[in-house]
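Visitor: I'll drop the sequence and a predicted model, then ask my questions.
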Amino acid sequence: MRIGIIGAGALGGTFAALLARAGHEVEVTARGAGLEAIRSGGIRLSGGYGDAHVHPATGERLAVRPDLVLVCTKAQDAAAALVANGATIDGVPVVVVQNGLDGVDTARRALPRASCMGLLSIIAANYTEPGAVRVTTTAASYLGRGDGAPDDEVRRIAALLSEAVPVVAIANFRGAQWTKLVVNMLNAVPAIVGRSVQEVVDDRRLRRVVAASMRETVRVGAARGIRFGSLQGLGDRRLRLFARLPLALGQVLPWSMRVRMGRVPNLGSTQQSLRRGQPTEVDFLNGAVVREAEAAGLDAPVNRALVALVHEVERTGAPLPAERVAAVLDRVER
């Protein structure tokens, strides 16, 4: 099958390498140093899925109409990337591989004739240098759309992608997006202090802040009427129980996620963006919690504070002391 991948960063590069290795004809888009590196040396994948070195067709836009498109840009870049490729891909099935809550809706607005669905990936991958990706944690990815059961097209595409990497067709995709949003609360604090996710969760002061941001996310989702989807052992019942726990006990949730990661340092996607000097997705992660809280008539002070701190690091280019992060809880119920 001819598969177009828009955005060849950590996840885009991973899927491109694995799909090409499985025998599909892959074309990717990239920019700047990434574009030049892939054109000259291909994509080199290492880590959890083994080594692969592939040479996909590469350009700033897709040149050939594909049979399937994966959108793997950062959330803030999705609309522009979809419009730039619109003439080539409108009417083609589109899989949005993104964090946050808005990716599938963004694709539908940009490509009104396309069949759009979302893919939630728990794979952890470090985009170590242009054209090089190292997978630090392998995991299944989850494909779906809307609130209902997966339809025939979703099941067909999940089976196709599973030829290269495990993909599960799921029901209640919107609820699963919220569960993934809880998982993504692991991103902000490591980015602020410049440490790996494992190091942050090992630090009791920082682990409390991560747990507080997760608990706040679950409480906001519940207030918005969300039934959390099942991902990686997390589901509606477990998350609602977690939301009622005191913070001292709630720290078991980020700790359990840290155990799954193993020993290879996981920087998180937000910190990787900072290290490359690029804007982060924080407004689509912690910022999404703040917006959803406002829609429910609530406040989300922990996530609001973390958004501000990530933007401070974006402006200054330097990590902040752990004490600045720990202070986020000073005026919040513990």
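Guide: That came in fine, so what should we check first?
Visitor: Going by C-alpha atoms from here, please, whenever you check contacts or count neighbours.
Guide: Noted.
Visitor: How about the contacts made by the closest residue to residue 169 other than its chain neighbours?
Guide: Spatially, and ignoring its direct neighbours in sequence, residue 169 is nearest to residue 143 (4.8 Å; CA to CA, 6 or more residues apart in numbering). Residues counted as contacts of residue 143 (CA atoms under 8 Å, 6 or more residues apart in numbering) are 117-120, 154, 158, 167-170, 173.
Visitor: Apply 10 Å and report the result again.
Guide: 95-97, 117-121, 150, 154-155, 157-158, 161, 167-171, 173, 176 (CA atoms under 10 Å, 6 or more residues apart in numbering).
Visitor: Now go through these and say which are in strands.
Guide: Among those, DSSP state E puts 95-97, 117-121, 167-169 in strands.
Visitor: out of these, which are buried?
Guide: 95-97, 117-121, 167-169 (16 or more other CA atoms under 10 Å).
Visitor: Can you add distance to residue 282 and give the residues you listed back as a markdown table?
Guide: Below are those laid out as a markdown table (distance: CA to CA, whole Å):
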| residue | distance to residue 282 |
| --- | --- |
| 95 | 22 |
| 96 | 18 |
| 97 | 16 |
| 117 | 22 |
| 118 | 19 |
| 119 | 19 |
| 120 | 17 |
| 121 | 17 |
| 167 | 26 |
| 168 | 27 |
| 169 | 27 |
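Visitor: Please compare the first structure with the one that follows:
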Amino acid sequence: MRYVIVGAGAVGAVLAAQLTRAGTDQILVGRGEHIRRIRDDGLRYILHGRPEVVRVATALHPGEVDLQADDVLVLATKVQDVEDAVRAWAWRPVGGDGPRVAADLPVLTLQNGLDADRIALRRFGRVLGGTILTSAQHLTPGEVRCGALGPIGVLTVGAAPRGLDPALPGLAEDLRRAGYIVQVTDDVSRWKAAKLLFSVRNGLEVLDGDATVRADLGERLVAEARAVLSAAGFGVADTVAERTEDVSAFRPDPASGIAPGQQSTWQSFTRGASSEVDFLNGEIVLLGRLHGVPTPVNAALQRVLGEVEARRLPPSAVPLHEVLAHVGSPA
């Protein structure tokens, strides 16, 4: 299989580098100065604190990719960009015998939140949902940094919304060769919900304040999310008890240059890019409104970070206490 990776940020570019180093065909599709530098100079890939240049195959837009019947699309954009990506790719022609358009191919989603699979299923018949745990950073055009000491990341994949797909065994084997721990599940939506419980705290890293306040707010965000997911009928995987793969070797690399508290939301605000907050905390707020469950802390964090993004402020420019000040504010 060849992997057409749509989105050249931290997750997508690290995946492209690892597949290339493992000898697996891939093409990295991105936009802007970042992908142009990768095309011209190669990807500057920093692993274990040491930079190397990896010559990954690249494309600047879908029209540069001649899709084939054995391709797998990998959506590595942020969740807020999935709709645009799906619309751009779904009806692209596929050469050779078999599938005629991209919507007939398998597509793997690697986004946080719950919305990516639903968006993809509107056009694609074979959606492979995935959750990924990894330490990766993209702040400089043409460069990505991996912060893992052993395996690059932990992937849990399955057909969305549930079940299995014939492409999964080969996909899992390719990803393992590329340095990832991979678990295949027949109920990936429960793992997506579990990852959301973790991700609702990401936005707190953008704000400045005391660690005790941060921890307290994090607990309140997760408690609201648990209540909402339960009311909405979402099962949540027990990511320890249900883990069938040994993940003990996956740990952060102290020499990577990635500091704790610099996850995907923090990186988006640092680069001045759009954030996924509306699909993390905003997802909890939406479900809470639909099912009559109060979500005051998630709503307050969404509001504060929305204002930070609108004013184009950098991380740590606004204190955590702003969230507390807005708890209970009208929508």
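Guide: Cool, got the structure. The model shown is predicted, which means the values in this text are computed figures rather than measured ones.
Visitor: List the TM-score for the superposed pair.
Guide: The TM-score (TM-score structural alignment, normalised by the length of the second structure) is 0.82; 298 aligned residues with a CA RMSD of 2.5 Å.
Visitor: Tell me the secondary structure at the residue nearest to residue 169 of the first structure.
Guide: Taking DSSP: H, G, I helix; E, B strand; the rest coil as the rule, one finds residue 143 of the first structure in the strand state.
Visitor: Tell me the counterpart of it in the second structure.
Guide: When the second structure is aligned by TM-score structural alignment, residue 143 of the first structure is paired with residue 157.
Visitor: dump the residue contacts of residue 176 of the first structure.
Guide: 101, 120, 142-147, 170, 182, 226-231, 234-236.
Visitor: And it? What does it align with in the second structure?
Guide: Checking with TM-score structural alignment, residue 176 of the first structure has residue 191 as its match.
Visitor: Distance check, that match against residue 80 of the second structure.
Guide: Noted for residue 191 of the second structure: a distance of 20 Å to residue 80 of the second structure, by CA to CA, to the nearest Å.
Visitor: for the second structure, what spans make up the helices?
Guide: Listed in chain order, the helices of the second structure (DSSP state H) span residues 10-21, 32-41, 82-89, 115-121, 168-177, 188-199, 211-231, 264-271, 277-291, 296-310, 321-326.
Visitor: want to try JSON lines for those helices, with distance to residue 95 of the second structure as columns?
Guide: Output for the helices of the second structure, formatted as JSON lines (distance: least, CA to CA, whole Å):
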{"stretch": "helix 10-21", "distance to residue 95 of the second structure": "23"}
{"stretch": "helix 32-41", "distance to residue 95 of the second structure": "24"}
{"stretch": "helix 82-89", "distance to residue 95 of the second structure": "14"}
{"stretch": "helix 115-121", "distance to residue 95 of the second structure": "21"}
{"stretch": "helix 168-177", "distance to residue 95 of the second structure": "21"}
{"stretch": "helix 188-199", "distance to residue 95 of the second structure": "30"}
{"stretch": "helix 211-231", "distance to residue 95 of the second structure": "42"}
{"stretch": "helix 264-271", "distance to residue 95 of the second structure": "35"}
{"stretch": "helix 277-291", "distance to residue 95 of the second structure": "35"}
{"stretch": "helix 296-310", "distance to residue 95 of the second structure": "42"}
{"stretch": "helix 321-326", "distance to residue 95 of the second structure": "52"}
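Visitor: Could you check those and tell me which one is nearest residue 142 of the second structure?
Guide: Comparing these against residue 142 of the second structure with CA to CA, the closest turns out to be helix 32-41 (4.7 Å).
Visitor: Mind giving me the packing neighbours of the closest one?
Guide: strand 26-29, strand 43-47, strand 50-54, strand 58-59, strand 143-146 (3 or more CA pairs under 10 Å, 6 or more residues apart in numbering; DSSP states H and E).
Visitor: how near is the one residue sitting closest to the centre of the first structure to residue 312 of the first structure?
Guide: Using CA atoms, centre = their mean, the residue of the first structure that lies closest to the mean C-alpha position is residue 99, 3.5 Å off. Look at residue 99 of the first structure and residue 312 of the first structure: by CA to CA, they are 21 Å apart.
Visitor: list the contacts for residue 322 of the second structure?
Guide: Contacts for residue 322 of the second structure (CA under 10 Å, 6+ apart) come out as 207-208, 300-301, 303-305.
Visitor: How many residues are close by residue 225 of the first structure?
Guide: Other residues near residue 225 of the first structure number 10, with proximity taken as other CA atoms under 10 Å.
Visitor: can you check residue 40 of the second structure too?
Guide: Residues near residue 40 of the second structure, counting by other CA under 10 Å: 11.
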